[in-house]
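**Q** Coordinates only, no sequence provided:
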């Protein structure tokens, strides 16, 4: 399994992004979804990586440089297709994003996730993320959990 940088304009990326959107829209009301668009994934402030099986993107994740509440990296679009779960792919993607954040000297990584995503929350906690209050431009949402990993840089 190889972690590679993804091109947000590719059809395989568009397909997985649509799959993520469909899933999130079945779990939460639209106003609770904080999803990055394809256009936002193309920003210079975004590092977007994933894993492919042939031409198909089977997992992905992004980290966005933020400066609106101190400097930090925000995780977005962390996802592994259902048929590939339980194989350590999400952990590999997360470790690659954490390594990137350390290289970029971010003092912390933050994320917002939904209360119905217990497997993801468990992974984040195993990686050292701790719950915190909302951050940046997020308003309190009872369907959201906000987390942070402090980095020693």
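**A** In hand now; what should we look at? The shown structure was predicted, so the numbers you read here are calculated from the model rather than taken from an experiment.
**Q** make it CA atoms for all contacts and neighbour counts henceforth
**A** Noted.
**Q** helices or strands next to the longest helix along the chain in the packing?
**A** In the chain, with assignment by DSSP state H, the single longest helix is helix 11-27. With contacts taken as 3 or more Cα pairs under 8 Å, 6 or more residues apart in numbering; DSSP states H and E, helix 11-27 sits against strand 56-66, strand 72-80.
**Q** and the angle from that helix to strand 72-80?
**A** Using axes from the mean of the first three to the mean of the last three Cα atoms, to 10 degrees, one finds that helix 11-27 and strand 72-80 are set 90 degrees apart in direction.
**Q** Mind checking the helices and strands packed on helix 11-27 for the one nearest to residue 19?
**A** With Cα to Cα as the criterion, residue 19 lies closest to strand 72-80 of these, at 9.5 Å.
**Q** How far away from the center of its chain is that closest one?
**A** Computed by Cα atoms, centre = their mean, to the nearest Å, the chain-centroid distance of strand 72-80 equals 2 Å.
**Q** adding another structure so you can compare the two:
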């Protein structure tokens, strides 16, 4: 498996994001899905990583939007066939290293309470539960976490 920083505006990455969207919208009402579209992922303050298998097929993706006060993990997704193989862990490690190199000292994220595997991964990687941040409202369908990169 290879992790590389790429643009999200590629047909095979569009498929990953469409799979993620379908999954999220099957679990949560639209007003509780805080997704970035492909054009938002192409902004200069966004780090976007893709995990690919040996043949180049995408296994997963994730991004970090770097703001003035913190970076926010967005669009984290690993295809079901690749889960349990360390793809998510390696994506986040690459993104955290790059965010740290750009001077980012804290990462935040919002996810859903039914995404048990994702929550377990974030906990294992040192993310701590916290309250809402930014423009997110307090909501029972949102879980907020943060990690210091220092």
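**A** Ah, there it is. Because the structure is predicted, anything quoted here is derived from the model rather than measured.
**Q** how about the helices and strands packed on helix 11-27 of the first structure in JSON lines, adding mean neighbour count?
**A** Converted to JSON lines, these look like this (neighbours: other Cα atoms under 10 Å):
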{"stretch": "strand 56-66", "mean neighbour count": "22"}
{"stretch": "strand 72-80", "mean neighbour count": "23"}
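**Q** circling back: and the longest helix of the first structure, what's buried?
**A** For helix 11-27 of the first structure, burial by neighbour count (16 or more other Cα atoms under 10 Å) applies to 12, 13, 14, 16, 17, 20, 21, 24, 27.
**Q** quick one: the fifth one from residue 150 of the first structure, how far?
**A** Plainly put, residue 17 of the first structure is 28 Å away from residue 150 of the first structure if you go by Cα to Cα, to the nearest Å.
**Q** ok, now the third one?
**A** For residue 14 of the first structure, the distance to residue 150 of the first structure equals 31 Å [Cα to Cα].
**Q** For the first structure, which segments count as helices?
**A** Assigned helices in the first structure, in chain order: 11-27, 38-41, 89-103, 118-126 (criterion: DSSP H).
**Q** Pipe these into CSV and attach distance to residue 79 of the first structure per row.
**A** Formatted as CSV, those follow (distance: least, Cα to Cα, whole Å):
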stretch, distance to residue 79 of the first structure
helix 11-27, 7
helix 38-41, 14
helix 89-103, 7
helix 118-126, 9
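**Q** among those helices, which is nearest residue 3 of the first structure?
**A** Among the helices of the first structure, helix 89-103 comes nearest to residue 3 of the first structure, with 7.0 Å by Cα to Cα.
**Q** helices or strands up against that closest one?
**A** When contacts are defined as 3+ Cα pairs under 8 Å, 6+ apart, helix 89-103 of the first structure packs onto strand 46-53, strand 56-66, strand 72-80, strand 108-114.
**Q** Pipe those into a markdown table and attach distance to residue 129 of the first structure per row.
**A** Converted to a markdown table, those look like this (distance: least, Cα to Cα, whole Å):
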| stretch | distance to residue 129 of the first structure |
| --- | --- |
| strand 46-53 | 20 |
| strand 56-66 | 15 |
| strand 72-80 | 12 |
| strand 108-114 | 8 |
